[in-house]
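A.B. asks: here's my sequence, what's the structure:
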Amino acid sequence: MSYAGWILLTASLVGLSCGLIGALLILRRMAMMADAISHSVLLGIVVAYLITRELSGVHMLLGAIAAGLLTAVLVQWFHARGVQQEASIGVVFTTLFAIGVVLIATKVGNAHLDVQHALMGEITFVPWEKIELPWVGSIPEAVFVLGLVLIIVLASLLLFYKEWKITSFDPALAASIGIPVMLMHYFFMSLVSVTTVAAFDAVGAIMVVAMLITPAAAAYLWTDRLSVMLVLSSSFGVISAIMGYYIAAWLDTSISGSMAFATGIIFIISFLGSPKHGVVARTIRPSASST
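C.D. replies: Down below sits the predicted model:
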């Protein structure tokens, strides 16, 4: 595969995984948790590096998952004690992210781990960092990791589709019929953390947030069915990745930034043109009914 092909495949895998997870985040009214976890995983990554002194390996994933779960637990703990959820999210993620930044500045030294890399990533490096797989050959490590995460996310959604649907729309009903709501919540936060850290190194926190929230928000405007929303959200993520790459090539600018910008374009088109909730449809509908 060509250099550009690997970049497009990497970004498309990010779009697919984040689109699927993002749909549930939107339905659960937890969109800002995506922002919180995508920033707080920095602390987990830095701590994992400080313990092992290695910038790659499963320990990075474990550290990020631990940081994501810590974020979810602290947000829930503050919220249960009377702090508004938005305020809890803001306090927790800014504090954990700031600790990660301080540790990078004071403890990491000359390692290839910095705040700019954490925020924007560097997807252009992805095709050069390869691993050898049996029967497959040499592929970028990011493609392998993101592909594995996509399989985990898909399997989790398919195996527990009914549970995700009920806990997202009516947690009280889910609890009444014996579904472990809190266990599903923390399992979901683990999936968010895994997806975030898998995309973190390649595309950075900004694009992760954009891919988790914006395609799902756009899909929500087109349908009221969860299954259709999942398909649309992941599709919008892939379209944003491809569109953003060519925008970046045209303007000679940041690829990740352009992909995040492309998600905004798709949302605006959906906001204006979706047949049920779009601005144009809502404007025409009263006029049609009055005639």
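
A.B. asks: only C-alpha atoms for contact and neighbour calcs from this point on.
C.D. replies: OK.

A.B. asks: elements contacting the strand or helix carrying residue 244?
C.D. replies: Per DSSP states H and E: residue 244 is located in helix 226-251. If contacts are counted by 3 or more CA pairs under 8 Å, 6 or more residues apart in numbering; DSSP states H and E, helix 226-251 sits against helix 3-27, helix 181-220, helix 255-273.

A.B. asks: contacts for the shortest one?
C.D. replies: Under the contact criterion CA atoms under 8 Å, 6 or more residues apart in numbering, helix 255-273 has outside partners 120-123, 203-204, 206-207, 210-211, 214-215, 217-219, 221-222, 236-237, 240-245, 247-249, 277-281.

A.B. asks: residue 96 against residue 44, yeah?
C.D. replies: No: counting by CA atoms under 8 Å, residue 96 sits too far from residue 44 to count as a contact (9.2 Å).

A.B. asks: who's more crowded, those two?
C.D. replies: residue 44 (26 against 22; other CA atoms under 10 Å).

A.B. asks: so the more buried one touches residue 63, yeah?
C.D. replies: Yes: the criterion here is CA under 8 Å, and residue 44 meets it with residue 63 at 4.3 Å.

A.B. asks: and for residue 228, the neighbour number?
C.D. replies: Residues lying near residue 228 (other CA under 10 Å) number 13.

A.B. asks: for the one 4 residues further on, same thing?
C.D. replies: Under the neighbour criterion other CA under 10 Å, residue 232 is assigned a count of 23.

A.B. asks: to check against the first, give me the structure of this:
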Amino acid sequence: MSGAEFVPLSLVPLLTGIFVAVACALPGNFLVLRRQALIGDAISHVVLPGIVVAFLVTGAVTTWPMLLGAAGAALVAVIGIEGVRRLGQIESGAAMGVIFTAMFAGGVLLLEQSDTSNVHLDVEHALYGNLESLIWLDAVGWSSLWDAQALATLPVELPRMAITLVFVVLFTVVFWRPLKISTFDEGFAQTIGMRTNLLGLALVIVAAIAAVAAFDAVGSIIVIAMFICPPAAARLMTNRLERQVAWSVVFAVVAAVLGYVFAGYGPLWLGFADSVSAAGMIATVSGVILGLAAVFGPHRLRGSAAPVG
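C.D. replies: Have a look, this model is predicted:
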């Protein structure tokens, strides 16, 4: 594929997929180690009612109302999960299941009862996003990357995910030591004055921001997979946190690139006429990577192995 074809048709969705994968994988490392991996699953689904409510209020699917609605729903979910866990005296997984089910079902009901015929918003969009439709119409080739006029017409999903990724990276770097200590020894973290509850809430909020920013472009399928699969696969490759995070980024990028390529060309190589969902294929590749790590990873048999540090 020449630059004249690749840049307008594939560059934006490919970069968006990579940014989404890495932005979700970074906080996913700490969620997996804290045994809170399913909170990414919950967040990626509970944003649906917020997006639908934003559409009902504004009558349009535009960036900021959707982001604000989804962010509001995600925060409600986080507070709801914590409230159910504390008031009901039940474990976190059950609390997440209650909120996840109720809010996603409510979002689907709202969506089905709303007139969305004039916008691209339906249950399928909520699951798979619109990664393939992120076409850079004004791009004519690699030279467009230095053309201010062409750059102004970039699909908004790409700069939005770039900003989100920068924010997630900054959070991870700035709070690296507190996150590391509180993840592996919460009691010690509290004795040295760390506010572990506040830090845990901040981590969940960062994960929610990543999920909300990614939702419109890639849907919930990739978000769920990227929060869990790359970090879990990286966990099987090393017992050092720094290396785990590095491995998770590598796995996230590989899953995004191979998934996008296989979605577009895999069916053609097998003799089929149509491509398949890029979001679904990226999630599938991430699952395959996790499976390979589970079979061949050097730290797949942990038994009495020392914890990550």
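
A.B. asks: quick one: TM-score?
C.D. replies: Remark: TM-score between the superposed chains equals 0.89 [TM-score structural alignment, normalised by the length of structure 1]; 280 aligned residues with a CA RMSD of 2.2 Å.

A.B. asks: okay, the helices and strands packed on helix 226-251 of structure 1 in JSON lines with distance to residue 163 of structure 1 and mean neighbour count next?
C.D. replies: Below are those laid out as JSON lines (distance: least, CA to CA, whole Å; neighbours: other CA atoms under 10 Å):
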{"stretch": "helix 3-27", "distance to residue 163 of structure 1": "12", "mean neighbour count": "25"}
{"stretch": "helix 181-220", "distance to residue 163 of structure 1": "8", "mean neighbour count": "25"}
{"stretch": "helix 255-273", "distance to residue 163 of structure 1": "28", "mean neighbour count": "21"}
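
A.B. asks: which among the ones you listed is found nearest to residue 38 of structure 1?
C.D. replies: Closest approach to residue 38 of structure 1 among those (CA to CA): helix 181-220, 5.5 Å.

A.B. asks: over in structure 2, find the residue span stretch 216-228 of structure 1 aligns onto.
C.D. replies: Across structure 2, the stretch matching stretch 216-228 of structure 1 (TM-score structural alignment) is residues 231-243.

A.B. asks: how about the contacts made by residue 78 of structure 1?
C.D. replies: Counting by CA under 8 Å, 6+ apart, residue 78 of structure 1 has contacts 85, 88.

A.B. asks: what number of residues lie near the aligned partner of residue 85 of structure 1 in structure 2?
C.D. replies: Aligned by TM-score structural alignment, residue 85 of structure 1 pairs with residue 92 of structure 2. Applying other CA under 10 Å, we find 18 residues neighbouring residue 92 of structure 2.

A.B. asks: residue 92 of structure 2 reaches residue 81, doesn't it?
C.D. replies: Yes: using CA under 8 Å, residue 92 of structure 2 is in contact with residue 81, at 7.4 Å.

A.B. asks: overlap in contacts of those two?
C.D. replies: By CA under 8 Å, 6+ apart, no residue touches both residue 92 of structure 2 and residue 81.

A.B. asks: in the stretch 51-200 of structure 1, which spans are helices?
C.D. replies: 58-80, 85-103, 115-120, 141-159, 161-169, 171-176, 181-220 (DSSP state H, counting those that start in this stretch).

A.B. asks: okay if I get those as TSV plus distance to residue 20 of structure 1?
C.D. replies: Converted to TSV, the helices of the stretch 51-200 of structure 1 look like this (distance: least, CA to CA, whole Å):
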stretch	distance to residue 20 of structure 1
helix 58-80	18
helix 85-103	22
helix 115-120	22
helix 141-159	8
helix 161-169	12
helix 171-176	20
helix 181-220	8
